[in-house]
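Engineer: Sequence plus the predicted model coming up.
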Amino acid sequence: MWRPSRLRVVASLAAAGALALTGCGTDVDDITVGSGKGWPAAYHDGRNGGSSPVVGAKKVALSWSRPIGGPVAEPVTIGPDGQMFLTTRAPGCSIFSFQMATGRKRFCTPLGATAVATPSVVDGMTNVYVGDDTDNVGAVMSFNYLGQPRWRTPVAGTPVSSQFTGDGNLLTVTQSGQIDVLSRQTGQRIVPTVQLLGQPDFLDNPNLDWPAAGQGLDDCHAGEPQCPVANISAVDTASGRFFVTVWKPGKPTAALVALRYADNKIEQQWSADLLFGGSATSPTLSPDGKTVYVGDNSNRLIAVDAADGRTKWVQPLEWTPRGGISVSGDGLIIPSGDDGYLLALRDKGDVAEVAWERKDLGLRGVPVQTAGGTGYTPAAIGEGLNLITFDTKTGATIDSDVLPGAQGSTTGTSVGAQGEVVVATRIGELFVFKPER
């Protein structure tokens, strides 16, 4: 079970509002989040949609590849100008940035060991936001496009979820359940911190400490109990509502929890204990914000009413849908999972309908969709990996390109503003494909 420790120190600092170590900046937020082109978050946008408004190319070719020098656990993010960011655990470097056209390294910066488990988000000015645990104190950090530090705000745990809010701030959630809304300019807290696991009573436990920043992170990939919050939150930027998966100590199942950031506070709206064996995927919002899709470790894909937490339908799968769920603007649902195959579903209100399936294509990453009816996914072909370009209407293969020397699985699939497709393997190699129009 999750056991808090060292929490007293951070709670007192957070209450004092003294955690934001500000760098350059003003009190006026004049930095835009961005248009959504590129791949600014792990699953592209606040709703974790896994789809891009860019018209995807029907044919792509390998532009370049390079080893990172360490493992990669999170998808690559891409700024509006094509600058890429990823976190790793390489000697001397924890966050890398590369130029899209050439693969040239823009910068690399050492951070704490848990940085590899933190997803990055990028705003419209190519400022990047990541997690850190230097000196075993968890934090959210921001760098500009040159890799220069902008600010650092300590938090309890490691930020396993980072998203932008509708008013242009940064919403972060740690694996220990601390929720913060931070100014993108200064790192200062916009509203009081919320603890999903509850605030400890320091009168009853005067010697209580808060947990080590990396406690339970090994359980996050599989959504197991030692990692209370294992996934990236889905955010409805219009309403301020956001959705988090939480496995509270002593509970037999994990929950999908809805909260709302509005009126200078964060409030919980509902909680539904429905994730058997823990959460397997990050929650994903439908384009209209009315439905939340989430997968659990009992091989189920679940559709939940975003307003009240009511289960709309449950779709059994032949595998655990681990990672993200791609939901296009017209509602086509494609789950991921390295033990599964390429499958597309349609939400019919109270039931899911199979649109098409490709049992011959074993997934090795996260499928994504683009405008124009084109999708991309890494798949196991022979003893290696290929990037498969497929028709989202039928599932038919349009193009297949080898990832030279790639093995194992990938962390995600990202699409650049010009239709580039970027894939990183978990063992630490980066591949960039360019469109052939």
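Structural biologist: Okay, I see it.
Engineer: only C-alpha atoms for contact and neighbour calcs from this point on.
Structural biologist: Noted.
Engineer: Tell me how many other residues crowd Ala16.
Structural biologist: Per other CA atoms under 10 Å, the neighbour tally for Ala16 reads 9.
Engineer: quick one: it from Val10, how far?
Structural biologist: 10 Å (CA to CA, to the nearest Å).
Engineer: now Val130
Structural biologist: 19 Å.
Engineer: Got another one to weigh against that:
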Amino acid sequence: MQFVNSWPQVQVPPLAGESVPVALYDAGTDSVRQVTTPDGVATLYVCGITPYDATHLGHAATYLAFDTLNRALRQGGVAVRFAENITDVDDPLLERAERDQVDWQQLAQSQTDLFRSDMDQLRVIAPDAFVRVQDAIDEIATAVAQLLRDGFAYSVTTPDAVDDDIYLDVQAVQARTPYELGAISHFSPEQLAAAFVEFGGDPDRRPGKRSPLDPLLWRVARVNEPSWQAADGVPAGRPGWHVECSVIATGALPVAAEGTLISIQGGGRDLLYPHHEMSAAHASALTGREFAGHFTHAGLVAYQGEKMSKSLGNLVLVSQLVAAGHDPMAVRLAVLAHHYRSSWEWFATDLDAAQARLSRWLAAAQRAEVSGSEESGSKESVVRRQLREAIANDLDTPTMIEVVDAWAELENPQADVIEAVDALLGVPLLTS
């Protein structure tokens, strides 16, 4: 599996003082609970973009949420290994390329490059492994072959192709592994069926599918579609969506010796089902173990009264805001003013308020730098401690921002807060 270049790595100041263990919401248990790291390493996998319209503020909210988690874990004294994919082999990308009459690989490359630039501007910590799906085809095909051999997958006759498509048998996975359908999303059968269709599933494919909710593992080669030669027993074709992330996550991250394979699976809330549920099913079928200790999701961002989405076209792009002269750190603060799990609507006034806030913070940092004031000498200030406790409490950035707002009003603000704002909120307050 090959990794591609991500973006320049952000230097995160290490914070002296007592760390605070991180408690994080987990969809599977519907509770906020402490992140456990039995091997001393937190492994974080975040589902990446499908590169045909990058990067709108809905994307930014997701990646800033997990950047905040990365920072929270680091202050908690935990080493973090972070992987992210690029879904550059997928139907929406191919459909957009056909609509616009452009080469799909060129479209994917241009939008991936724009995403890299946006993440750099927003000071998001770069992943240790940044993986394009097309660079993991061999590993995915090998996994599909294994699932066929182990009885977790089956072929379905495909009239418009020479060979057969391959599907995951969800009932077999439930019968023989720890995976249970609906245990992460807690969706009713009706909700499962509706979401499966909404996100590209084909419950009514007949004849051949054993169960309506079985997901596509491998799409056999069709005319005028990209395809790859595959492993023994797997015809030329391309992977389905969910297996891509299962294989990349467990191949790009160090798998724990016991317990769940990785610590945290993250993404936007719209990935809860079917994508994250089915990724967990694939991983359990391949390994016999549970996929992740936490399934954590960022809320959705609306604009003009509806969820911001590529299909609706109601996008506010990070690159356009920056090109218009807005400070990327103001964009970052505008997003972090909302708790990561909340869904909210973007208004231009959000950015005006964030810019004013950033100006107040920068002025306070100058006063603190000049005075060099600290509470109780070298002891960590109460304000900095409050920031650590808030970020460790399910990434409570709105409370953190309130704390820094109050600090910025002080005549002699504590200097150690400057470093904490950089390390925890990702906003540098000094230019040198």
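Structural biologist: Now that the structure is in, tell me what you want to look at. Everything numeric here is computed off the predicted structure, so don't read it as measured data.
Engineer: Overlay the chains and give the TM-score.
Structural biologist: Aligned and superposed, the two chains score 0.26 in TM-score terms (TM-score structural alignment, normalised by the length of structure 2); 187 aligned residues with a CA RMSD of 7.1 Å.
Engineer: Of Val130 and Val10 of structure 1, which one has the most company?
Structural biologist: Shown here are Val130 of structure 1 and Val10; by other CA under 10 Å, Val130 has more neighbours (29 against 20).
Engineer: Wait, that one touches Arg150, no?
Structural biologist: No. The criterion here is CA atoms under 8 Å, and Val130 of structure 1 misses it with Arg150 at 11.7 Å.
Engineer: shared neighbours of those two, which are they?
Structural biologist: Met141, Ser142 (CA atoms under 8 Å, 6 or more residues apart in numbering).
Engineer: Pull the number of nearby residues for Pro154 of structure 1.
Structural biologist: With other CA under 10 Å as criterion, Pro154 of structure 1 counts 23.
Engineer: Could you measure from it over to Gln163 of structure 1?
Structural biologist: For Pro154 of structure 1 relative to Gln163 of structure 1 (CA to CA), the value is 17 Å.
Engineer: now swap in Ile302 of structure 1 and tell me
Structural biologist: Taken as CA to CA, the span from Ile302 of structure 1 to Gln163 of structure 1 is 22 Å.
Engineer: Specify which residue of these two has the higher count of neighbours.
Structural biologist: Gln163 (30 against 21).
Engineer: That one: what's its closest spatial neighbour, skipping adjacent residues?
Structural biologist: Leu171 (5.2 Å; CA to CA, 6 or more residues apart in numbering).
Engineer: Please, which helix or strand holds the one you found?
Structural biologist: Using DSSP states H and E, Leu171 of structure 1 maps to strand 170-174.
Engineer: ok, now Ala61 of structure 1?
Structural biologist: Going by DSSP H and E, Ala61 of structure 1 is part of strand 60-67.
Engineer: What residues sit buried inside that strand?
Structural biologist: For strand 60-67 of structure 1, the neighbour count (16 or more other CA atoms under 10 Å) marks Val60, Ala61, Leu62, Ser63, Ser65 as buried.
Engineer: For the fourth one, which residues are in contact?
Structural biologist: The neighbours of Ser63 of structure 1, taking CA under 8 Å, 6+ apart as the test, are Phe431, Val432, Phe433, Lys434.
Engineer: Ser319 of structure 2 and Asp120 touch, don't they?
Structural biologist: No. The pair Ser319 of structure 2 and Asp120 fails to qualify as a contact (CA under 8 Å) at a distance of 11.0 Å.
Engineer: Any figure for the gap between Thr399 of structure 2 and Val318 of structure 2?
Structural biologist: From Thr399 of structure 2 to Val318 of structure 2 the distance is 24 Å (CA to CA).
Engineer: Measure how buried the residue nearest to Gln163 of structure 1 is and give me the count.
Structural biologist: 22.
Engineer: what does Gln109 of structure 2 give?
Structural biologist: When neighbours are counted by other CA under 10 Å, Gln109 of structure 2 comes out with 14.
Engineer: Likewise for Arg300 of structure 1?
Structural biologist: 20.
Engineer: my guess is it contacts Gln315, does it?
Structural biologist: Yes. Using CA under 8 Å, Arg300 of structure 1 is in contact with Gln315, at 5.7 Å.
Engineer: Can you pull the residues that touch both of these two?
Structural biologist: Contacts common to Arg300 of structure 1 and Gln315, judged by CA under 8 Å, 6+ apart, are absent.
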